[in-house]
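Enquirer: Test case, fold it:
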Amino acid sequence: MSVSQSAVVTEEGELEERASTAIVPWWSFTKALIAAGVLRLAEQGRVDLDRPIRGQSYTLRAILQHRSGIGDYSGLAEYHEAVAKGDDPWSDEALFERVSPEAFLFRPMSGWAYSNVGYLLLRRMIERTCGTGLPQALHELVLEPLDLRHSRVAETREDMRATIFDTGRPYHPGWAFHGIVIGPVAEAALALHRLMQGDLLTPASRAAMLNAHAIGGALPGRPWLTTGYGLGLMSGTMQRVGMARPLHVIGHSAGGPASTGAVYCASQDGYRRTVAVFGPGSNEGAAEDQALRLLARM
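Expert: Below is the predicted model of the structure:
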């Protein structure tokens, strides 16, 4: 990663010196915040994580953990072509014509497959339940309670022009159908620390968020040795050259046009820090490796 922006939060919740305040797209780290919003609605009795959705065979919990069997648009050539041309985003209905939420890759809860379409369904559920758009709903449910004062859901190309990576500024955030938070790198690190250490969620909700489904082992070109996924959170073990033993981490990687990121905390004694790293390019492994270096104080 040629030029990157980073921030480190200590175990006590304080930002270390030189934490970046640059505005960046949080990309799929936004999923952790969406998951926290859904869990808060469940705590309030407004949604049920385990009730099948509108006659479907999948539940909110299955979608949160990417175990619903719903497909994704990331493999669609026409999606990437439209983004590259600078087209305006498809409507939800046009997306569903290409990736139907009712055409399953597997029986719900019998497998695992990453699905941005599933998280779009979560967005729509949050908006129906709260009676407002995702920007306001996520602000009220998560961003404001976590005291993230300079972070928000991006809605327009103009919003993206506030971010620091030049080649990503023309991107329309509507192409990430579940929504994208943009904000300071430092606030991304604070967001994860406060989710894990604060009182936004009940202990039971946090435990549910951390209860990971095992996915597999090492990922080529990335520091992962084991991988799992909870409710909106990636988890597993990472190791880089020079580390005596693997480190268990929790958080989410992030990637989109022109930039990548990694927001992770370590849960082992002696390594209780939270870090966020964002930089240009498409190499998520490089962002993860730099985040791991900061977690391990290397």
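
Enquirer: contacts and neighbour counts: CA atoms only from here.
Expert: OK.

Enquirer: what about residue 236, which SS state?
Expert: Under the three-state scheme (DSSP: H, G, I helix; E, B strand; the rest coil), residue 236 adopts strand.

Enquirer: close enough to count as contact, it and residue 225?
Expert: Yes - with contact defined as C-alpha atoms under 8 Å, residue 236 reaches residue 225; the gap is 7.4 Å.

Enquirer: more neighbours, these two?
Expert: More crowded of residue 236 and residue 225, by other C-alpha atoms under 10 Å: residue 236, with 22 against 18.

Enquirer: Contacts only, for that one.
Expert: Shown in contact with residue 236 (C-alpha atoms under 8 Å, 6 or more residues apart in numbering): 224, 225, 226, 227, 228, 248, 249, 250.

Enquirer: Strands along this protein, start to end?
Expert: Remark: strands assigned in the chain by DSSP state E are 5-9, 23-25, 152-154, 180-184, 213-216, 224-229, 234-238, 247-256, 259-266, 274-280.

Enquirer: what about the spatially closest residue to residue 212 that is not a sequence neighbour, distance to residue 67?
Expert: With C-alpha to C-alpha, 6 or more residues apart in numbering as the criterion, residue 212 has its nearest non-adjacent residue at 3.8 Å, and that residue is residue 230. Residue 230 sits 10 Å away from residue 67, going by C-alpha to C-alpha, to the nearest Å.

Enquirer: here's the other one to compare against:
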Amino acid sequence: MAVRKALAGAVAVVASLALATPALAAGPRTHHDATRQALRANVEAGAPGVTATVTEGRTTWSTAEGVGDLRRGTPRSTADHYRVGSITKTFVATVLLQLEAEGRISLDDKVDTWLPGVVRGNGHDGRRITVRQLLNHTSGIFNVTEDKEFQRAYFLKDGFFAHRYDTVDPRRLVEIAMAHRPDFAPGTSWHYSNTNYVLAGMIVERVTGRPYGEEIRRRIIAPLHLRATSVPGTRTTLPRPASRAYGKLAETTTGPSYDVTELNPSMAWAAGEMISDSADLNRFYTALLTGRLLPPRQLAEMKDTRPVPDAAGERYGLGLIERELSCGVRVWGHDGGIHGSISSAVTTADGRHALALNLNGDWAGDPEAVIEAEFCGPGHK
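Expert: Reported below is the predicted structural model:
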């Protein structure tokens, strides 16, 4: 899928540039057999391990396949914390839409209104770009993680091991993007850009006077009791339990893999730094789609989508991906990729059926096949 490829290239690994024991929380159910088979296929395709949780009403089904620690041979756990990458974007967009509902900001405000002079240079002009265009990736602003020097410093082996613990200021991320020409004039096309959400996080901080992560904690994490979810800032480790995360740190998907579990996620910041687990992600997207986090008007704005180029059946709203699956089922959510971690979380619009999954390797696997199996497999057609 186009967005997943962008995530893998933008935040996970340059290789993709072109992202406890298995358990059943509820008893075995026939219509999950296809899902389990698709998860195993991801491991057979080369992913170290995968963990997934499904919620249907009050029923939860969880399973894990493969290895969580290649050195020790320990299995993946259904309780694993993991880096969720660009799933962070849905949290950031939700906070901005809450601020709009409170009358503190308009999505039609120009970026320059809140960040004067920040988006300027080489054809970029924050006086012509709206907050809405940041959130739906129609701003044309260059994607910072497509910068070749940035890739060498943070995604390739030598640079990663030299800089994995560095703190990167969000303004520096924007400066790197401003050194390039825009991809297109604002509002005339669509291109996935992590810079958009770095700027969105900066706007949250300007509007509220507080760190964007604190706003996410106060407005989303605490009210929903998301105990496994955090905005780590510069913390380099994962909370326990957690599996190790592995990446190729190369421009190919062959060759050795490296343990990339520890890193300073400020290199992704508001575009992709958050940590969660599968159960929390299901709770978040279910609450979001059923109106617990946003008033009807703001939720409608978030779900106002446009087609994603080269991705049949996929549309992008405000930090939210809409997918029409092969069987006609429509799901909403987001994908996420960061070093050693590829994630997907989706739910139906009524919140009755949700799935979240994570692979602890960033070079192999097919989360889309798992989504198709769960929502379109036997028992759900």
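
Enquirer: which of the contacts of residue 236 of structure 1 show up in structure 2 as well?
Expert: Compared against structure 2 with both residues aligned by TM-score structural alignment, their matches' C-alpha atoms under 8 Å, these retain 226, 227, 228, 248, 249, 250.

Enquirer: ok, the residues you listed vs residue 23 of structure 1, which is closest?
Expert: Closest approach between those and residue 23 of structure 1, by C-alpha to C-alpha: residue 250, at 22.6 Å.

Enquirer: Quick one: map that closest one onto structure 2.
Expert: Under the alignment by TM-score structural alignment, residue 250 of structure 1 pairs with residue 332 in structure 2.

Enquirer: Might you report the residue contacts of the residue nearest to its match when sequence neighbours are not counted?
Expert: Distances taken as C-alpha to C-alpha, 6+ apart place residue 322 nearest to residue 332 of structure 2, at 4.7 Å, with adjacent residues excluded. Residue 322 of structure 2 makes contact with 303, 305, 314, 315, 316, 330, 331, 332, 333, according to C-alpha under 8 Å, 6+ apart.

Enquirer: from these, which is closest to residue 242 of structure 2?
Expert: Each of the contacts of residue 322 of structure 2 was scored against residue 242 of structure 2 by C-alpha to C-alpha, and residue 333 proved nearest at 22.9 Å.

Enquirer: what about the closest one, how many neighbours?
Expert: By the criterion of other C-alpha under 10 Å, residue 333 of structure 2 has 28 neighbours.

Enquirer: Contact partners for the nearest residue to it once chain neighbours are set aside?
Expert: Computed as C-alpha to C-alpha, 6+ apart, the closest residue to residue 333 of structure 2 that is not its neighbour in sequence is residue 346, at 4.2 Å. Taking C-alpha under 8 Å, 6+ apart, we find residue 346 of structure 2 in contact with 282, 285, 331, 332, 333, 334, 354, 355, 356.

Enquirer: Rebuild the contacts of residue 322 of structure 2 as TSV, extending it with distance to residue 93 of structure 2.
Expert: Listed next are the contacts of residue 322 of structure 2 as TSV, based on distance: C-alpha to C-alpha, whole Å:
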residue	distance to residue 93 of structure 2
303	11
305	14
314	19
315	16
316	12
330	21
331	18
332	14
333	12
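
Enquirer: Can you select the buried ones among those residues for me in ChimeraX?
Expert: Selecting only the buried entries of those in ChimeraX, with 16 or more other C-alpha atoms under 10 Å as the criterion:
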select :303,305,314,315,316,330,331,332,333
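
Enquirer: ok, so of the contacts of residue 322 of structure 2, who is nearest residue 194 of structure 2?
Expert: In terms of C-alpha to C-alpha, no member of these lies closer to residue 194 of structure 2 than residue 316, at 14.2 Å.

Enquirer: Could you check which residue of structure 1 pairs with the closest one?
Expert: Per TM-score structural alignment, residue 316 of structure 2 is aligned with residue 229.

Enquirer: how far away is that match from residue 52 of structure 1?
Expert: Distance of residue 229 of structure 1 to residue 52 of structure 1, computed by C-alpha to C-alpha: 21 Å.

Enquirer: just residue 77 of structure 1 next, same as before
Expert: From residue 77 of structure 1 to residue 52 of structure 1 the distance is 32 Å (C-alpha to C-alpha).

Enquirer: Give the residue from those two that has the larger number of neighbours.
Expert: residue 52 (14 against 9).

Enquirer: Which position in structure 2 pairs with the more buried one?
Expert: Match for residue 52 of structure 1 (TM-score structural alignment): residue 110.

Enquirer: swap in residue 238 of structure 1?
Expert: With TM-score structural alignment as the criterion, residue 238 of structure 1 pairs with residue 325.

Enquirer: Over to residue 173 of structure 1?
Expert: By TM-score structural alignment, residue 173 of structure 1 lines up with residue 265 in structure 2.

Enquirer: Neighbours of that match, how many?
Expert: Counted by other C-alpha under 10 Å, the residues lying close to residue 265 of structure 2 total 28.

Enquirer: residues in contact with it?
Expert: For residue 265 of structure 2, the contact set (C-alpha under 8 Å, 6+ apart) comprises 232, 233, 234, 235, 236, 272, 273.

Enquirer: What distance do you get for it to residue 245 of structure 2?
Expert: With distances taken as C-alpha to C-alpha, residue 265 of structure 2 is found 14 Å from residue 245 of structure 2.

Enquirer: what's the answer for residue 372 of structure 2, then?
Expert: Using C-alpha to C-alpha, we find residue 372 of structure 2 at a distance of 25 Å from residue 245 of structure 2.

Enquirer: which of these two has more neighbours?
Expert: Ranked by neighbour count (other C-alpha under 10 Å), residue 372 of structure 2 and residue 245 place residue 245 first, with 27 against 18.

Enquirer: Quick check, that one in contact with residue 341.
Expert: Yes - contact status for residue 245 of structure 2 versus residue 341: in contact at 6.2 Å, counting by C-alpha under 8 Å.

Enquirer: Give the residues shared as contacts by the two.
Expert: Common contacts of residue 245 of structure 2 and residue 341 (C-alpha under 8 Å, 6+ apart): 360, 361.

Enquirer: so stretch 226-234 of structure 2 matches what in structure 1?
Expert: Counting by TM-score structural alignment, stretch 226-234 of structure 2 sits on residues 148-156 of structure 1.
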